[in-house]
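[1] I'll drop the sequence and a predicted model, then ask my questions.
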Amino acid sequence: MIQHLTFLPVLLPMLAGVILLLPPFGSKTASRRITSVLLGTVSFLVSLALLLKVQTEGTQVYAVGDWSAPFGIVLVADPFSILLVCLTTLLGVVCVLYASAGDDEKGSFFHPLVHFLVLGVNGAFLTGDAFNLFVFFEVLLIASYALLMHGGDKTNTRAALHYVILNLVGSAIFLIALGILYGVLGTLNMADMAQKVALLQGDNVFLVKIGGLLLLVVFALKGALLPLHLWLPNTYATAMPVVAALFAIMTKVGVYSMMRVYTLIFGEEAGELSHMAQSWLWWLALATIAMGAMGVLASKDLRKLTANLVIVSVGTLVALAAVQSVEASSAAIYYLVHSTLVTAALFLLADLIGRQRGVASDRIAAGPPLYQPKLLGVCFLIAAIAVIGMPPLSGFIGKVWLLKATLNAEYTFVFWPLYLLASLAILMGMSKAGSTVFWHHHDKITEGAKQECVHPAQLVALVILISGAPLMSIFAGPLSEYATGAAAQLHDFNNNINVILSGGQ
């Protein structure tokens, strides 16, 4: 079992999804919920075990079918990828637990679909092969299509249709890009591609550049980078909040893919194609931050506001990826974990607030008072401080770190003012939202009207996510050391090539 540990974060969610489709789990609500939470917890614990193994023994390479790279499919668990696998499985458990309060009954097959989505995301983080990155993208997208329709209405269906069409186009472009790269390089193993890109000459350089830039289009679409971000606000705002919280990790798959491909394959050792996407990433990231900040100020409800916060986080991460330094990548790793947890928590908070405000729902407008204002108010305050980047929570640490990491970057004179202005916009947007929802009341709950109290399962799920900000601040020392080590390994070209092509030996 130990030698197959690297494969288990992919295998266990797949088995969980299949098991939950079978009787009695497919028909009995209580058994399905208990089984889903237990199987999700097992996946999370296995991911933690793999993280500890990577910490003690180094990068783990698993050759599927015992066919070693570059001829076979390999899964690569290094400090960066396994950290994101742990984050994904944790988010999966939290969302399954939250939905067990009743959201899972608003549609069909919620629990199997969540595990299949976790399977796709984990596979995308672990794969060392570009074609299998496409395969896992499709797995997570198929699951996300169905989850978007869970408990939906006409508005939800329209947003989901836009999402599906754009991603189908993205998948077609992905295949075209892979075809071009394979035709020139003769391989899609990322480590092998990295070796061969540096040796290209003549027209082959331009063909591979076309393939690499087509991949940039795909990853920009998956990560919601401007101008391919327009699908995200409506999609996330109209999906069920628990689904939107789960989707908080999905844009990070696109960002992770950029960091992998344009650091390993098209990084410093790529010869004529070295850093070919850097200038594109810089300006697209800056535009994305600006657009997301304007969206935060213009948002009329909490879910749309949170969706725009996701866009700001994507722009910030891509800007750090464009710097192409160990310090910037380590800041990006820390900030990625922080932003995923806090935006997921805000989606759940928007749902709980909406349930207690009646017809006012989660709109940023005066409405009936909340049934549990102190509980939800404290949670909102913690999440707001974290997402704004105020001390002493993880958002402040991440902000200081990323500003320091970009101090000597090429476009610092543009990035710093823009990012600080975006932080001010977030401060204004969150302040307005919090003061309006919690303090401005024009209606009283009519006598005898029923207000929905926070379910214990929902509260536990929310507390797990909210606690991420203070815990990441308390343990900032070891977490920063881990992030720095993961970033150093990400940029260690020779080590990555040797470890993967030697099968981890």
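    Perfect, thanks for sending it. Treat the numbers as computed from the prediction; the structure is a model and nothing was measured. Numbers count the residues shown, from 1 in each chain.
[2] can we go C-alpha only for contacts and neighbour counts from here?
    Noted.
[3] check which helix or strand Val76 maps to.
    Element membership for Val76, per DSSP states H and E: strand 74-77.
[4] so what touches stretch 227-243?
    Residues from elsewhere that reach stretch 227-243, judged by Cα atoms under 8 Å, 6 or more residues apart in numbering: 95, 98-99, 103, 147-152, 155-156, 159-160, 162-163, 220-221, 223-224, 244, 247, 284, 288, 303-304, 307-308, 311, 347-348, 350-351.
[5] can you select the buried ones among the residues you listed for me in PyMOL?
    Per 16 or more other Cα atoms under 10 Å, the buried members of the contacts of stretch 227-243 correspond to this PyMOL selection:
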select buried, resi 95+98+99+103+147+148+149+150+151+152+156+159+160+162+163+220+221+223+224+244+247+284+288+303+304+307+308+311+347+348+350+351
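[6] in helices, which of the contacts of stretch 227-243 fall?
    95, 98-99, 147-148, 155-156, 159-160, 162-163, 220-221, 223, 244, 247, 284, 288, 303-304, 307-308, 311, 347-348, 350-351 (DSSP state H).
[7] look up how far Leu175 lies from Val135.
    Distance, Val135 to Leu175, using Cα to Cα, to the nearest Å: 10 Å.
[8] brain fart, Asn167
    Counting by Cα to Cα - Asn167 and Leu175 are separated by 12 Å.
[9] which one of these two has more residues nearby?
    Applying other Cα atoms under 10 Å to Asn167 and Leu175 shows that Asn167 carries more neighbours, namely 20 against 17.
[10] quick check: which element contains the more buried one?
    Asn167 belongs to helix 154-185, assigned by DSSP H and E.
[11] in that helix, what's buried?
    156-164, 167, 170-171, 173-175, 177-182, 184-185.
[12] in the strand holding Val76, what's buried?
    74-77.
[13] again, but for stretch 404-412
    405-406, 409, 411.
[14] check stretch 89-101 too.
    89-101.
[15] just send those residues back as CSV, with distance to Val342 too.
    Converted to CSV, those look like this (distance: Cα to Cα, whole Å):
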residue, distance to Val342
Thr89, 16
Leu90, 13
Leu91, 11
Gly92, 15
Val93, 16
Val94, 13
Cys95, 14
Val96, 17
Leu97, 17
Tyr98, 16
Ala99, 18
Ser100, 21
Ala101, 21
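[16] the structure to be compared is supplied as follows:
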Amino acid sequence: MTALIAVPLLLPVFAATASLLFRRRRRAIGAAISIAATALLLCTNVALVMQAMRGEVIAYSLGDWPAPYGIVLVLDRLAALMLILTAVLALAVIVHAVLTGLDRKGWHFHPLFHFQLLGVNGAFLTGDLFNLFVFFEVLLIASYGLLLHGQGARRLTAGVQYVIVNLVGSTIFLIALGMLYGVTGTLNMADVLVRAGDLPVGDQGLFRAAGLLLLTVFALKAALLPLHLWLPRAYAGAAPTVAALFAIMTKVGAYAIVRTGPLVIGAQAGAYMLPAALGTMLLGFAGLLAARHLRPMAAYALIGSTATLLAAIALFEPRALAAGLYYLPHTTLSAALLFLLADLVVRWRCVEGDAIVPTPEYPGQRWLGVLFLTAGVALAGLPPLSGFIGKLLILEASLASVWAPFIWTLILGTSLVAVVAFARAGSTLFWKRDLTPATAGTGVRPNFRESAPAVFLIVCLVALTLAAGPVTSYMEATSEQVFDVGAYVKAVLVPLEDG
């Protein structure tokens, strides 16, 4: 069963290759392969979650080369959580792309989609910082192509800015890795922790500086203030379906902070992160209120909700991390849901563009209104959906912190702002009427099957709410495991000791 850990890396490679063979002829077969591979990935990740629930940290050495010399994949509760979340999101996105025909606007959508999954899954499984950099580059290269999918001047401009920002981030990442390797002689995360305790006094400052550079890179990936400026333009410029998949990319940054925090960065990073997270939360929900188009609105909603997650992580305390981990799948799925709904609104209504303006009535408008209301309730953190539970857990966990008054004020205040923003946008889009006759041919006749992926995400959010008890228990156990660095080091380095 240990070799099953490699499947989330191998399956996307095979799926990308197979779908590429059918890109010009029999494209339906290529799409079917892509959907089937994503569904199989979800089943595999369910099995990995069940394996991780035993409470053991499982290391798999590729080629039987022991850590820290060989490439090692590490599965624990946190990695399994991120894998299954990625697979759930990916299944909704790929089905939506096929149903709406987005995958037919370019030859290479399916291969890029699966290479994106390869990079994301690899980042969650790797136990080595250099391989984390490699998988970051894989997912970024795939995301460059996906961002430009469908073409257009707006996407090209956003894509160039996105590439430049991430190239700068990659450069800083390499500098941090060079500094770490220079002082420790290793980049295996478990081995870095072991060797950090024996560093001479003169190297400890350099080690801490390298950790802060890593934190800067991961904060850039998570769109943390002041490194957030790339996200609204990039996500609003991409196809909404692609932006829905990109909702997991900010969580890759959050995951990297959680993973490397106890091992490399250190809890002192919270002193830098928490003020930035609170500022990002305020900025994100302010942008949500100010947005006049659906895609920027969804982008700012993602920034604000991710900042709420990062505020919990920045406390670097097991109880707060458990609360943040419960909120993590909620913010990812609800933000992706809003992007998918933005795509449906743009496709179905009889007005060009995604401006939040009244329109003539069109078929399917009421149904989209119900789905938009659900997405608004989810992202605002209102009961009865899981966002309310997640925010409540974060508020409760923050009571012992000196930052508690600021955390409470901003979480409650931004929730109110989100309610106002979604109420105003929803009433404009679905209640108000433009009595001007619709222009013939400007709308696509609704196919209600296109809303199935959005409904699937809502079902997942409802399931997360109904199973709040077991899920919370899993997150608490996950948080304890993250801070139990001794068990992680033993699992990864024990093959070396046995040799």
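    Perfect, thanks for sending it. Since the structure is predicted, the reported quantities are computational estimates derived from the model, not experimental observations.
[17] for the two chains, what TM-score is obtained?
    Once superposed, chain against chain, the TM-score is 0.96 (TM-score structural alignment, normalised by the length of the second structure); 496 aligned residues with a Cα RMSD of 1.6 Å.
[18] tell me the contacts of Leu410 of the second structure?
    Contacts of Leu410 of the second structure by Cα under 8 Å, 6+ apart are 278, 281-282.
[19] scan those and report the most crowded one.
    Of the contacts of Leu410 of the second structure, with other Cα under 10 Å as the count, Met281 tops at 30 neighbours.
[20] map that residue onto the first structure.
    By TM-score structural alignment, Met281 of the second structure lines up with Ile289 in the first structure.
[21] what does Ala67 of the second structure give?
    In the first structure, Ala67 of the second structure lands on Ala69 (TM-score structural alignment).
[22] got it, and Asp434 of the second structure?
    That one, Asp434 of the second structure, aligns with His442 by TM-score structural alignment.
[23] picking up where we left off before, quick one: which of the buried residues of strand 74-77 of the first structure is nearest Gly58 of the first structure?
    Ala77 (8.8 Å; Cα to Cα).
[24] how much space between that closest one and Gly92 of the first structure?
    19 Å.
[25] likewise Gly315 of the first structure?
    24 Å.
[26] again, but for Ile333 of the first structure
    Taken as Cα to Cα, the span from Ile333 of the first structure to Gly92 of the first structure is 20 Å.
[27] Lys53 of the first structure too?
    22 Å.
[28] got it, and Pro456 of the first structure?
    When Pro456 of the first structure is compared with Gly92 of the first structure (using Cα to Cα), they lie 18 Å apart.
[29] equivalent analysis for Gly211 of the first structure, please.
    Taken as Cα to Cα, the span from Gly211 of the first structure to Gly92 of the first structure is 33 Å.
[30] Val255 of the first structure too?
    Relative to Gly92 of the first structure, and taking Cα to Cα, Val255 of the first structure is found at 19 Å.
[31] just to revisit the earlier point, among the buried residues of stretch 404-412 of the first structure, which are in helices?
    Filtering those for helices - DSSP H - leaves Ala405.
[32] distance to Thr436 of the first structure for the buried residues of stretch 404-412 of the first structure - can I get that in CSV?
    Output for those, formatted as CSV (distance: Cα to Cα, whole Å):
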residue, distance to Thr436 of the first structure
Ala405, 36
Thr406, 35
Ala409, 39
Tyr411, 37
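[33] show me where the first structure has its strands.
    60-63, 74-77 (DSSP state E).
[34] grab the nearest non-local neighbour of the residue mapped onto Arg363 of the first structure from the second structure.
    Taking TM-score structural alignment for the superposition, Arg363 of the first structure sits opposite Ala355 in the second structure. If the residues on either side of it in the chain are set aside, Ala355 of the second structure comes closest to His293, at 4.3 Å by Cα to Cα, 6 or more residues apart in numbering.
[35] so that neighbour touches Glu352, yeah?
    No - using Cα atoms under 8 Å, His293 of the second structure is not in contact with Glu352, being 11.8 Å away.
[36] so between those two, which is more surrounded?
    His293 (17 against 11).
[37] that one pairs with which position in the first structure?
    In the first structure, His293 of the second structure lands on Asp301 (TM-score structural alignment).
[38] on that earlier part again, between the contacts of Leu410 of the second structure, which is nearest Val485 of the second structure?
    Among the contacts of Leu410 of the second structure, Leu278 lies closest to Val485 of the second structure (Cα to Cα), at 27.9 Å.
[39] hmm, the closest one is touching Ile407, no?
    Yes - counting by Cα under 8 Å, Leu278 of the second structure touches Ile407, with 7.2 Å between them.
[40] overlap in contacts, these two.
    Ala311.
[41] if we can go back for a sec, check the fit of the strand holding Val76 of the first structure onto the second structure and give the mean distance.
    Superposed on the second structure, strand 74-77 of the first structure shows a mean distance of 0.7 Å to its aligned residues (mean Cα distance after the TM-score superposition for the first structure).
[42] how far does that strand sit from the chain's center?
    Chain-centre distance of strand 74-77 of the first structure: 19 Å, with Cα atoms, centre = their mean, to the nearest Å.
[43] quick one: residues in contact with that strand.
    Strand 74-77 of the first structure is contacted by residues 6-7, 54, 59-64, 68, 126-129, 500 when judged by Cα under 8 Å, 6+ apart.
[44] stretch 138-154 of the second structure now?
    With Cα under 8 Å, 6+ apart, stretch 138-154 of the second structure has contacts from 102, 105-106, 109, 112-113, 115-120, 155-156, 159, 162-163, 166, 234, 237-239, 242.
[45] quick check: end-to-end length of that stretch?
    So stretch 138-154 of the second structure: terminal residues 24 Å apart, Cα to Cα.
[46] surely Phe483 of the second structure is in contact with Phe316?
    No - using Cα under 8 Å, Phe483 of the second structure makes no contact with Phe316, being 9.2 Å away.
[47] would you mind measuring from the spatially most central residue of the second structure to Thr436 of the second structure?
    Central residue of the second structure (Cα atoms, centre = their mean): Ile248, 1.8 Å from the mean position. Per Cα to Cα, Ile248 of the second structure is found 40 Å from Thr436 of the second structure.
[48] and for Thr260 of the second structure?
    Distance from Thr260 of the second structure to Thr436 of the second structure, by Cα to Cα: 57 Å.
[49] quick one: which of the two has more around it?
    Using other Cα under 10 Å as the criterion, Thr260 of the second structure and Thr436 rank with Thr260 on top: 21 against 9.
[50] skipping adjacent residues, who's closest to Ala433 of the first structure in space?
    Closest to Ala433 of the first structure by Cα to Cα, 6+ apart is Ile364, at 5.6 Å.
[51] neighbours of the residue nearest to Gln161 of the second structure when sequence neighbours are not counted, how many?
    Nearest non-adjacent residue to Gln161 of the second structure, counting by Cα to Cα, 6+ apart: Trp230, 7.1 Å away. For Trp230 of the second structure, the count of nearby residues is 19 (other Cα under 10 Å).
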